[in-house]
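> what follows is a protein structure lacking sequence information:
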């Protein structure tokens, strides 16, 4: 389920890093999580009136929130991949989800 999505994020991130001369060492992955949480918080603050809109429409603010959430999801998946974490198993264990049998 997550394998294809993780591979897509990895390809995009790897290409981006190569094109911009970035080194994605183990620390980079956890630091990017922190950065993306900050950006999501900033988008949330703008969308909920706790921050300046900076000329953004309500529609733009909603898109910003979705975009930053997508960035965070991507970096969570990249972090898991880099650290060999089995998210599917962890989700089943922590959220009490079960894989579909069919």
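All right, it came through fine. Treat the numbers as computed from the prediction; the structure is a model and nothing was measured.

> from now on I want contacts and neighbour counts done on CA atoms only, so please keep to that.
Will do.

> next SSE downstream of the longest helix along the chain?
In the chain, assigned by DSSP state H, the helix with the most residues is helix 58-82. For helix 58-82, the following helix or strand on the C-terminal side (DSSP states H and E) is helix 87-95.

> between that next one and helix 58-82, how many degrees?
110 degrees (axes from the mean of the first three to the mean of the last three C-alpha atoms, to 10 degrees).

> how distant is helix 87-95 from the center of its chain?
In terms of C-alpha atoms, centre = their mean, to the nearest Å, the centre of helix 87-95 is found 18 Å from the chain centre.

> next up, a second structure to put side by side with the first:
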């Protein structure tokens, strides 16, 4: 399954759930739902890493929970992107792939092939022509 197919499958689940429970999925809902899921991922990470109490969960349960929360975060990112008509494949290509090592070593021009990026460039916003974090 590719990213677009996955997005449509997740959308089918989310829209059905929203209709069933009378949820209006507006701009704010998509952002807050993503934040909620990131919070749940954080909680599971802390329990899994021993930085929070495990609430009686076994290591196996914590691992399953961590993986489930990662899936929830990804699903909410896909839903939010779809809601805002953002093609994530295009945006990842635009923002991340110019900095792929294979592409950097093939570049010519202002930067020597294989040149190491400055620390300042690495900390800058990728939208300004610098790599993402």
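Now that the structure is in, tell me what you want to look at. Here the structure is a predicted model, which means the values were calculated and not measured.

> hmm, back to that, okay, the longest helix of the first structure sits on what stretch of the second structure?
On the second structure, the counterpart of helix 58-82 of the first structure by TM-score structural alignment is residues 59-83.

> contacts for the matching stretch next, please.
7, 10-11, 27, 30-31, 33-34, 37-38, 40-41, 44-45, 47-48, 54, 87-88 (C-alpha atoms under 8 Å, 6 or more residues apart in numbering).

> with stretch 9-21 of the first structure instead?
For stretch 9-21 of the first structure, using C-alpha under 8 Å, 6+ apart, the contacting residues are 23, 24, 74, 77, 78.

> tell me the contacts of residue 103 of the second structure?
residue 97.

> tell me which element it is part of?
With DSSP H and E as the test, residue 103 of the second structure turns up in helix 101-106.

> any idea how far that helix is from the chain center?
Worked out by C-alpha atoms, centre = their mean, helix 101-106 of the second structure lies 24 Å from the chain centre.

> how about the next helix or strand after it, aligned to which bit of the first structure?
The helix or strand immediately downstream of helix 101-106 of the second structure is helix 119-123, counting by DSSP H and E. Across the first structure, nothing matches helix 119-123 of the second structure (TM-score structural alignment).

> give me the distance between the nearest residue to residue 97 of the first structure once chain neighbours are set aside and residue 85 of the first structure.
Leaving aside its sequence neighbours, residue 97 of the first structure sits nearest to residue 91 (C-alpha to C-alpha, 6 or more residues apart in numbering; 6.5 Å). Separation of residue 91 of the first structure from residue 85 of the first structure (C-alpha to C-alpha, to the nearest Å) stands at 11 Å.
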